[in-house]
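> Predicted coordinates and the sequence they were generated for:
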Amino acid sequence: MTTPDHPSPASQPPAPAAQDRIYRSPMGLVGGVLLLLVVGWLGFDALFQGHGRAPWLALAGMILIVPLVIAFTLRPAVFAGEDRLRIRNPFRAVALPWGEVASLRSGYSNEVVAKSGRKYQLWSVPVSLRARKKAELRKSRAAAEAAGGGSTPSRGLGGLGALGGSGAPGGPTRADTDQVMDELRDMLERRGTEESAQGEVTVRWAYEVIAPAAAGAVLLAILLATG
């Protein structure tokens, strides 16, 4: 018999679904906000202080530029869930069940390769060759110090290396975006064969970005042609 203190498993609430991991570019977000502030400042100044055709040109330019800035800086994101990988790029949103992902590649850009052979770039996980080079340098230094017994002093400020003991260099030995790709590969390995992670790849165009940008371009072209 089931007592109030010991409810049956069927009566217990289901476990909450795991939240998606969200990957975005911090530099892209910061750059996007700064660009929007500059565009807004210049645009509204021309709208309210300009004369003749200047306000109309400023309005058309803002309708064109603002959606593009948002598309390339604030919009890109990667959502890694238990069942699928969702990619939000500037003009498209792609949903790939893990069962349809063939591989995740890292070269001069990070991309997902579907089993159909289609490739989708991860705009929000850009490759930084400089960060990758720094990480490789830290890795080689750590390996050299480990091979030497870890007794090499660091050349830090104030001779802190002598007080620190091993003097191993700080910081990760993998670039941030390479670590993100490692996490995605791990999820692919764990979830790729699960029944709930099967399905079809879906692609949706971002008309909420394309439509206003196209309208701004048409309006700007008309104003320039009739000027």
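Cool, got the structure.
> C-alpha only now, for contacts and for neighbours.
Fine.
> Next, the residue most central in space within the chain: secondary structure please.
In the chain, the residue lying closest to the centroid (Cα atoms, centre = their mean) is Ser124, at 2.3 Å. At Ser124 the chain is in coil, as set by DSSP: H, G, I helix; E, B strand; the rest coil.
> take the one below as the second:
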Amino acid sequence: MSKDRVYRSPAGMAGGVLVLALALWLGIDALVVGEGNTRWKAIAALLFLVPLVAAYTVRPAVFANEDRLRVRNPFRVIVLPWAEVASFRSAYSNEVFAEGGDKYQLWSIPVSLRGRKKAARREDRRAAGGAGRGRGMLGGMGQLQLGGRTDGAGSTAVEADGPVRAQGDKTMDELRELWEARKDAASSKGAVTVRWAYEIVVPVAVGAVGLAVLLGVG
């Protein structure tokens, strides 16, 4: 099996680490100086908040190799062999559709409308600059012909690097390309599997119940 390509959200991870650090600092402080039920409330709050924050910020990731796509979302892990992927969609969120019709959101590849607008502006500026350079090259063709000089290929055309795209859209393009290349491979067949992340669900549930009981009794 080939090595996985891993896709995460750097901004989400950075924000999650900061929130976790703040929660741990406040929780530990309450454990040290708190009295009575305060310490138990701090334990319950940490048990509830730490895995919940980690689930939505640090945990999400998408792993892709030549055989399958593995999506690690806040509370579930979905494994889709490429043959079972029907399509990808990028609108207000990035999603993958299975052949059976099920839809799964790619939490670690967020859609940035701001990033799309910024990329569109850069593409417009690049297109305008390319048009200006093209006119300059056409104006200079006479000089090249008079001097009898051309480049090594005998062409004066400028190759385009492709349209400017937001990072999330570029990542989705990579996944689509890998899917198109591998969806018919024999090793890409299999069943879609979905597993709940009990290591996240259980402590969050226990912490929520414990915090509710402690707040209820005062």
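Ah, there it is. What you are looking at is a predicted structure, and each value in this text was computed from that prediction instead of being measured.
> Give me the TM-score for these two chains.
After superposition, the two chains reach a TM-score of 0.85 (TM-score structural alignment, normalised by the length of structure 2), with 192 aligned residues with a Cα RMSD of 1.3 Å.
> returning to that earlier point: what's the residue nearest to the centre of structure 1 aligned with over in structure 2?
Under the alignment (TM-score structural alignment), Ser124 of structure 1 pairs with Ser108 in structure 2.
> Surely its match touches Ala11?
No. Contact criterion Cα atoms under 8 Å: Ser108 of structure 2 and Ala11 do not qualify, at 10.0 Å.
> which stretches of structure 2 form helices?
10-33, 38-57, 113-139, 141-147, 167-182, 198-217 (DSSP state H).
> leaving aside the residues next to it on the chain, what's closest to Ser9 of structure 2?
Excluding the flanking residues, the one nearest Ser9 of structure 2 by Cα to Cα, 6 or more residues apart in numbering is Ser108, at 5.3 Å.
> wait, Arg84 of structure 1
Pro97 (4.0 Å).
> what residues are up against the one you found?
Counting by Cα atoms under 8 Å, 6 or more residues apart in numbering, Pro97 of structure 1 touches Asp83, Arg84, Leu85, Ala197, Gln198, Gly199, Glu200, Val201.
> what sits against the last one?
By that I understand Val201 of structure 1. Val94, Ala95, Leu96, Pro97, Glu100.
> Arg5 is in contact with Asn65 of structure 2, correct?
Yes. Judged on Cα under 8 Å, Asn65 of structure 2 makes contact with Arg5 at a distance of 6.2 Å.
> Pick out whichever of those two has more residues nearby.
In this view Asn65 of structure 2 and Arg5 are compared by other Cα atoms under 10 Å, and Asn65 has more residues nearby, 20 against 12.
> Quick one: map that one onto structure 1.
So, by TM-score structural alignment, Asn65 of structure 2 is matched to Gly81.
> What of Gly16 of structure 2?
Match for Gly16 of structure 2 (TM-score structural alignment): Gly32.
> Next one: that match from Val69 of structure 1, what distance?
6 Å (Cα to Cα, to the nearest Å).
> same question, Leu122 of structure 1
17 Å.
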